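1. Here you go, sequence then predicted model.
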Amino acid sequence: MKTLVGYIAGLLFGLGLTISGMTDPARVLGFLDIAGAWDPTLMFVLGGAVITNFIGYRLVLRRPHPFFGECFQLPTRQDLDIRLIGGASLFGIGWGLSGYCPGPAFASIIGLSAPLFAMLVTMVMGWFMARAITPKTA
């Protein structure tokens, strides 16, 4: 049941990205073009997501445990390290250059183009490189 709910959540996320137009990299690049033909669509989509998440977390965390789990698995680290800052920087640079972030890229895979293919290949390469350089812990 947990896996099914995960698939449904992913489908809903992809549908939301498609309906909002966030699978079109031109929208993202238009948002970043503040000196040209600025497109504020991304700001409204992100604002809606932040508000929904803010309210949702407060409602869900009132429960003693998740519907399909024993306990909530929330992050506990609060420090900033070089791996977090470096990863966030690479993510932002890649998003700004391609107009895709991972969610919209996977939601757009049905209309695979050369730029999307290049972004997906480099993203997967980044995952493998990160695993290769990350020290193994016991």
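-> Yep, it's here.
2. For the rest of this, base every contact and every neighbour count on C-alpha atoms.
-> Will do.
3. now Gly103: how far from Pro25?
-> Gly103 is 12 Å from Pro25, where distance means CA to CA, to the nearest Å.
4. Show me which of those two is the more surrounded one.
-> Using other CA atoms under 10 Å as the criterion, Gly103 and Pro25 rank with Pro25 on top: 22 against 14.
5. which residue packs closest to that one, ignoring adjacent ones?
-> Spatial nearest neighbour of Pro25, excluding adjacent residues (CA to CA, 6 or more residues apart in numbering): Gly99 at 4.2 Å.
6. what separates stretch 68-76 from the chain centre, distance-wise?
-> 20 Å (CA atoms, centre = their mean, to the nearest Å).
7. who touches that stretch?
-> With contact meaning CA atoms under 8 Å, 6 or more residues apart in numbering, stretch 68-76 is reached by 1-2, 64-66.
8. all strands of this protein, in order?
-> With DSSP state E as the criterion, the chain has no strands.
9. residues contacting the residue lying closest to Gly21 once chain neighbours are set aside?
-> In this structure, Gly21 finds its nearest non-sequential neighbour in Arg27, 7.3 Å apart by CA to CA, 6+ apart. Counting by CA under 8 Å, 6+ apart, Arg27 touches 21, 39, 41-42, 99.
10. Now do the helices in this protein.
-> For the chain, the helices defined by DSSP state H cover 2-20, 25-32, 41-60, 82-98, 102-107, 114-133.
11. next, the one to line up against it:
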Amino acid sequence: MKALAGYVAGLLFGLGLAISGMTDPARVIGFLDVAGDWDPTLVFVLGGAVVTTFIGYRLVWRRQTPLFESRFQLPTRRDLDTRLLGGAALFGIGWGLSGYCPGPAVASLPGLSWPLAAFVVTLIAGWWLSRRMNPGH
């Protein structure tokens, strides 16, 4: 049941990305082009995500335990270290250069193009390299 819930959530997320147009890298790059032909669409998508998360968390925290786990698993670290900041910078640079982040890239796989393939290859390479550098995570 836990795996099914994960697949349904992923499907809903992917559909939301496709319907909102966030699988189009030109739209994302247009959002980042604040000095040129700025496309504000992503602000509304992000706003919808914030509202949904705000409401969702309030509903979830009313429960004693999650539906498919014995307890909630929350992050305990609150510090900012060089690995976190470096990873965030790499993510932002990749997002700005390609117009893709992992969710929209996976949702875009049915319409595979060369830029998308290059992004997915570098995504997998980065994941592999991260696992090699941090064996236990």
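-> Alright, I've got the coordinates. Keep in mind that this is a model prediction, so the values were computed, not measured.
12. which of the contacts of stretch 68-76 of structure 1 sit farthest apart?
-> Checked with CA to CA, the contacts of stretch 68-76 of structure 1 reach their widest spread between Met1 and Pro64, with 19.0 Å between them.
13. before we move on, the earlier item: any figure for the gap between the residue nearest to Gly21 of structure 1 and Phe44 of structure 1?
-> 12 Å.
14. Same check on Leu74 of structure 1?
-> Leu74 of structure 1 is 27 Å from Phe44 of structure 1, by CA to CA.
15. more crowded one of the two?
-> When Leu74 of structure 1 and Phe44 are compared for neighbours, Phe44 comes out ahead with 11 against 6, by other CA under 10 Å.
16. before we move on, the earlier item: so which of the contacts of Arg27 of structure 1 wins on neighbours?
-> Counting by other CA under 10 Å, top hit in these: Gly99 with 25 neighbours.
17. what's the spacing between that one and Thr52 of structure 1?
-> On the measure of CA to CA, Gly99 of structure 1 and Thr52 of structure 1 end up 24 Å apart.
18. do Ala118 of structure 1 as well
-> Applying CA to CA to Ala118 of structure 1 and Thr52 of structure 1 gives a distance of 32 Å.
19. Wait, Ala105 of structure 2 touches Ala117, no?
-> No. In this structure, Ala105 of structure 2 is not within contact of Ala117 by CA atoms under 8 Å, at 9.1 Å.
20. Those two: who's more crowded?
-> Ala105 (24 against 13).
21. The residue nearest the centre of structure 1: what's its closest spatial neighbour, skipping adjacent residues?
-> Centroid-nearest residue in structure 1: Gly103, 5.0 Å away (criterion: CA atoms, centre = their mean). The spatially closest residue to Gly103 of structure 1, leaving aside those adjacent along the chain, is Gly14, at 7.2 Å (CA to CA, 6+ apart).
22. That neighbour pairs with which position in structure 2?
-> Mapped onto structure 2 by TM-score structural alignment, Gly14 of structure 1 lines up with Gly14.
23. rewinding a little: deepest-packed of the helices of structure 1, please.
-> When you average the neighbours per residue for each of the helices of structure 1 (mean count of other CA atoms under 10 Å), helix 25-32 leads with a mean of 20.
24. Quick check: that one compared with structure 2, mean distance?
-> For helix 25-32 of structure 1, the mean distance to aligned residues of structure 2 following superposition is 0.4 Å (mean CA distance after the TM-score superposition for structure 1).
25. How about stretch 45-60 of structure 1?
-> Using mean CA distance after the TM-score superposition for structure 1, the mean distance for stretch 45-60 of structure 1 is 0.8 Å.
26. Common neighbours of Arg27 and Phe44 of structure 1, please.
-> Common neighbours of Arg27 of structure 1 and Phe44 (CA under 8 Å, 6+ apart) do not exist.
27. ok so, going back, could I get the helices of structure 1 as JSON lines with distance to Glu70 of structure 1?
-> JSON lines is the format used below for the helices of structure 1 (distance: least, CA to CA, whole Å):
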{"stretch": "helix 2-20", "distance to Glu70 of structure 1": "12"}
{"stretch": "helix 25-32", "distance to Glu70 of structure 1": "38"}
{"stretch": "helix 41-60", "distance to Glu70 of structure 1": "14"}
{"stretch": "helix 82-98", "distance to Glu70 of structure 1": "28"}
{"stretch": "helix 102-107", "distance to Glu70 of structure 1": "27"}
{"stretch": "helix 114-133", "distance to Glu70 of structure 1": "29"}
